[in-house]
Structure formats: structure tokens, C-alpha cells
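J.: Sharing a sequence plus its predicted fold:
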Amino acid sequence: MKAVQYRTFGGPEVLEIVDLPEPKTFADFVLVRIEAAGLNPADLAYQSGAVDFLVDSLFPVTPGWDLAGVVERLGASATGFRPGDEVIGYVRGKAMHYGTYAEKIWAEPHQLIRKPKNLTWAQAAGLPVAGLTAYQAILHSLRVTEGDTVLVHGAAGGVGHLAVQIAVAQGARVLGTGSEASQAFIESLGATPVRYGDELVDQVLKIVPDGVDAVLDTAGRGSLATTPALAAPGVRAASITQSLTDYPGTIAVYLKLDGEDLTGLVELVESGKVTVHVDRAFPLEEAADAQRLLAGGHVRGKVVLENRRNR
């Protein structure tokens, strides 16, 4: 099978396409033929070696945690799926070694769930990591409910564009920050767009004079520093970027695999309240170019890889 690997830390330039034998694993795993794999900023961070102090990397490493694909075979004791089932998954081991930038992967059944019927393979591949992060940030960390006013920094990005839709589905009024070029896209998600920059606070307070009830930072770059100037009393703030010093009391959002949350996310998608925007899909062989686009920081929604040889 084809896979993408790196043998040393670095940027997109360290990626190479290799031929590997079909992977082997334990009897309680499920073999998935990967139709598409989502890219995430975490891929770049781990690949660069920036977080090597946290997680072991067993070289060579195949990056990637997101997948959408078809169950090809079950281990002798695996349950919950049948060959031919269409699934999505957040597949992550205890060390960086096996990943989803590949044509096939073994996964534990609890890492998989049915693919939403109304998403393409590319869209579905972009859902698990970004979608779960957004879902847990909005529902658990910020506890957004009907009537809240929520400000999402980085509203056009992978996590941001999903967080906007999830907050809207909760009945919240949502404002989303982004570049001038992203304003129409943010509005299409159901949010009121506001531009980054020195006039951000004035823009927000013109729309909501009493301030916002919750702030989600998906962008970093000091976004939360404006919170005191635009917050309603008792504001809740959370960040997926770990920019916790920008506003005291900010909740750090750490993604965890949770079956109930993944089910809830899929149900939101199948109800038509949430969808995944794919900025661009690349063939597996162009993984380095896909990473370069993601690293550029101007992506709307998700970047994905497609295994076009499987079709």
C-alpha cells in the first residue's frame, strides 16, 4: 500500500511517498481502507519536533489522525462493524508511528463511527478532530446555550467554522472574526463577521453593546487580549491554542475521544445543522503541498488528502 512518511523532524519537505506491506495488528482491531484523510495543525506541530517532549515518535512516522473510509476486514474478536461499513475516525496511538496519510490503517472500534450520509468522503475526513474539538469547546468548556452571544476568533478556519455552526445550532448569536476576504464565508456559516485588527472591539460593541457572553479562541496571535474590553459580566473564555495568558481564567480545550460526543456531532451533521467546508483536496501523493497550504494560514475550512487510487 501507499503511505506518506517522515524519517526525521521537519516541515513538508521531509515527507516521502513509500510502498508498505499491509499493516498487521491485534485481533480486536478493524482494518479500514482510507478514502480520505484530514490534515490538522497538530500534524505540523508533531512533525516539526516542537512537541517531541510530550509524545514519543517512532520513526519512520506516518502522520495523520483523521480518516473517512470503508471497513475492509475485522480482526477475529472485533465487533461493532461489518465489512463494507462506511466510517469516519479519530485514530491516534500512544506514540507517533502509524497514521492516516495512507491507503489503509488498523483502528480500534471505539475510534470509529458511521460516516454521515450527507457528507462526501473529503468532507467526512475533515470532521473528526476539528469537529470534536469544536463540539467539546462549545458544549463542554463554554457551555453555550440558547440566548448566549458567542465570539469565535478564527471563524473561517478548520475548528472555527465548525464551532460557529455548532454554537448557532445551540441557539446562540455568533460573531466570528476573520480577514476581509473571509467575511462572506463567515456570514454564510450563520455568524456576523467582524474583521481582525485595531477596530475589532469597536466593531463588536456596535453589534452587541452589552458585550459577549463567551469567547472561543481558535486563532491565537493574542486574540484573547481584547476580551476585557468586549466582555459581558461573567464572560467565559476558552482556547484551543493554549494562549492562556492572554486572558486570566481562560479554559484550555484539550481534545479527547468521546463516543457520545462523536455521536452527537454526527447527528448535528446529518440533521443539516453543521457541514464541513473543504478548501482543497489533494491526492495522497501531494501531501507535502497540502501541508504547505495548511501552514500558510489562509485556509477556509479544511484541507484533506484523497486516496484516488481506491476509486
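T.: Looks like it came in fine. Residues are numbered from 1 along each chain as shown.

J.: C-alpha from now on. contacts and neighbour counts both.
T.: Will do.

J.: now the helices for the stretch 1-150 of the chain?
T.: Residue ranges of the helices in the stretch 1-150 of the chain, as given by DSSP state H, counting those that start in this stretch, are 41-48, 121-125, 128-136.

J.: put this beside the first:
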Amino acid sequence: MSTDTQINDNMKALVLENYGEAFKVKTLPVPVPGKGQVLVRIIASGVNPLDTKIKRGEGKHARQAVPAVLGLDLAGIVVAIGADVTDFKPGDEVYGMAGGIGGRQGTLAEYAAVDAALLAPKAANISMREAAALPLVFITAWEGLVDRAQVKAGQRVLIHGGAGGIGHVAIQLARAFGATVFATGSSHSLAVIGQLGATAIDYKNMSVKEYVDKYTDGEGFDIVFDTVGGETLSQSFEAVRTYTGHVVSALGWGSHSLAPLSFRGATYSGVFTLLPMLTGKGMQHHGDILKEASKLAANGQLKPLLDSRSLSLEDTNLAYEAIESGSARGKLVINT
């Protein structure tokens, strides 16, 4: 292991001892990076709705037993590297979706030993807080729009939940590829959607048929990206273009009739962003996706929306409560 600084033996971390309980501040040993890993001094930890589900014991698919340190996303500085790491060196500023599931230590701590394949260099023109807000949501958006739906210039893309965590970066990603973007939201989020460069659709005041007729002359959207799930996914099948349209969902876990999709001759695929961390397969693809995010950020084509609150590790319970209550306005980030 190589390092550029003296590292303390112990670190501060938040530990969830039992599902549904408050986090507790604990002192834990600083992890040692193994083969293919780097030790990151975490500067910021992004908070996602999935984190709150895991904390409540409802994220069984994340396979995170308690007691555990939670937290999926991080941005920080490499302070040591393990064997066989060649892409990073101590002092590098990095970010990634790096832990908090599958038995991996999460990011609500001062340090984490992270598989180097999951990380990417941070763009110089975004802050650590902005970088920590991006990994899960950008990777999900990329896997949906680029890997699955193969978005390209000239297409009409509909994003459900355009002001949400995934949705607001999906708008920016689709626009970067040259698509014309439309996004659904409730009345309080329509202005944000418009500011991101998409045509805002108030889903409470327009039926699927009405907005399909208005914005596609009844043809349907080339891509429909569902970030909401449930009935919204079923409605996506009614909004997609005949023959060549594609629906992709990040929350396609319910039971749905495929008849509307089949009658259009359209296609569907799902995204399960956690798979590489759960299986160990495909981790480098996540790092590569975040390299693309850094390029977009450097070009001014990607900027996450942050909640204005400045929160420390000790405030993390408040951050989780804000997400659960719906009071967060943008991505919440913990300063570690």
C-alpha cells in the first residue's frame, strides 16, 4: 500500500445498528485498501431515496445487513492505494457509487476502501458536494437512456419525474445527446423542468393521450424513461411510439400489463444499477460512465441540483427525514 500522508488508525462513522433506528456516531478502524482498491478520504456523501429505504429495512434488494455503515455515493481524495491499482494515485480527487450495499461499507464515514473500478476523476469545475450528488442518479440515467434506449439526436424523449434525482440529470443527458426532451412533474416542479431545457408537462392536468397528441401529433415518444414506477410505468406503455419506441424504467418492479406496449410493437427494458456492486461484475462500466459524466460537467452540460442545506454527519438523520417527508429541494449531501 502506498500513501502520501499520515492516516489515523480510527475514523468517525455513522452506524445503523437496527433497521428503523437513528444512526449512531461511532469510532471505527480506518479500513486498509486491498488488491484493486483505494482508500478515499470522504469529503461529501450524497443521500438518495434508496438510502432511506435501506435504513427502514425496506431495501432488501440492496442486501445490506445491520449493523452497517450506509451511504452509496461519495466524493473525496485518494490517500492510499492497494496492490494492482494503476489508474489513481494519492491526492487524486475522485467520486463514485462505492458502498452501502451488499455488505460493503457505506460512505457515511471519514474514510472508505473502494474498488478503484467504481471511481472516476472529479471534474475540476464542480465541487465535491456536486460530485457526491451525481453517481447513483447519473449511472442510472446513462444505463437507461444510453445503454438500453440508445438515445440519439433528433429523438423525442419523455422523462417521468423530471425534477427528481434521476430525472433532472436524465434531462441534461438526453439534451447532451441532441434529443428534444419533455418531462412530467407536478405544479411545483414545472419551473425547474423548464430551466433544465425540457418542455414541462403537468401530469395531473393532462392525460397521456392529451400530451401525446399535443407534443408528438399522436405518434408517441421515441423513448419514455420512467423514474417513478407503479402506474407511471403503465402509462409509459401508452405514450411510446409505435414500432420503434422504447420504454425503460428504473423502478419496474411491480406487475404490469404489457398489452399496451405489445399492441404498439414497442420494446421495454429495465435498469438495476446496483448489480455491479452486488455481483462484482461490470464495475468498470460504472467507472467509465462516471468518466463520461465528468466530461459533460467539464463542458457545462451537467450540473446537479443541490438542496441548499449544509449538513454534517451528525445531521444525517435530518437529511433522511427530509427525503422521506418530501421537503428536500434538490439532492441532499452530507459533509463528512
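T.: Received it, and whenever you're ready, just let me know what you need. Note that this is a predicted model, so its numbers are computed, not measured.

J.: most neighbours per residue, which of the helices of the stretch 1-150 of structure 1?
T.: Ranked by mean neighbour count, these are led by helix 121-125 with a mean of 28 (mean count of other CA atoms under 10 Å).

J.: Can you redo the helices of the stretch 1-150 of structure 1 as JSON lines, where the extra columns are distance to Thr250 of structure 1?
T.: Shown next, in JSON lines, are those (distance: least, CA to CA, whole Å):
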{"stretch": "helix 41-48", "distance to Thr250 of structure 1": "21"}
{"stretch": "helix 121-125", "distance to Thr250 of structure 1": "30"}
{"stretch": "helix 128-136", "distance to Thr250 of structure 1": "15"}
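
J.: Out of those, which gets nearest to Ser179 of structure 1?
T.: helix 41-48 (19.0 Å; CA to CA).

J.: If we ignore the residues flanking it in sequence, what's nearest the counterpart of Glu72 of structure 1 in structure 2?
T.: When structure 2 is aligned by TM-score structural alignment, Glu72 of structure 1 is paired with Val79. Nearest residue to Val79 of structure 2 in three dimensions, chain neighbours excluded: Pro90, at 4.6 Å (CA to CA, 6 or more residues apart in numbering).

J.: Now check structure 1 for the residue matching Ala116 of structure 2.
T.: Using TM-score structural alignment, Ala116 of structure 2 sits opposite Pro109 in structure 1.

J.: and its match, what is it in contact with?
T.: Going by CA atoms under 8 Å, 6 or more residues apart in numbering, Pro109 of structure 1 touches 28-30, 78-81.

J.: what about 10 Å?
T.: By CA atoms under 10 Å, 6 or more residues apart in numbering, Pro109 of structure 1 lies in contact with 28-31, 74, 78-81, 89, 91.

J.: quick one: which of the residues you listed is nearest to Val274 of structure 1?
T.: Gly89 (17.5 Å).

J.: Number of residues surrounding the closest one?
T.: Counted with other CA atoms under 10 Å, residues neighbouring Gly89 of structure 1 total 29.

J.: before we move on, what about Arg73 of structure 1?
T.: 18.

J.: separation between it and Asp289 of structure 1?
T.: Arg73 of structure 1 sits 32 Å away from Asp289 of structure 1, going by CA to CA, to the nearest Å.

J.: Likewise for Ala229 of structure 1?
T.: 40 Å.

J.: out of these two, which sits in the more crowded spot?
T.: Of the pair Ala229 of structure 1 and Asp289, Asp289 is the one with more neighbours under other CA under 10 Å, namely 15 against 12.

J.: Check for me that the more buried one belongs to a helix.
T.: Yes. Secondary structure of Asp289 of structure 1 (DSSP: H, G, I helix; E, B strand; the rest coil): part of a helix.

J.: so what corresponds to it in structure 2?
T.: By TM-score structural alignment, Asp289 of structure 1 lines up with Leu318.
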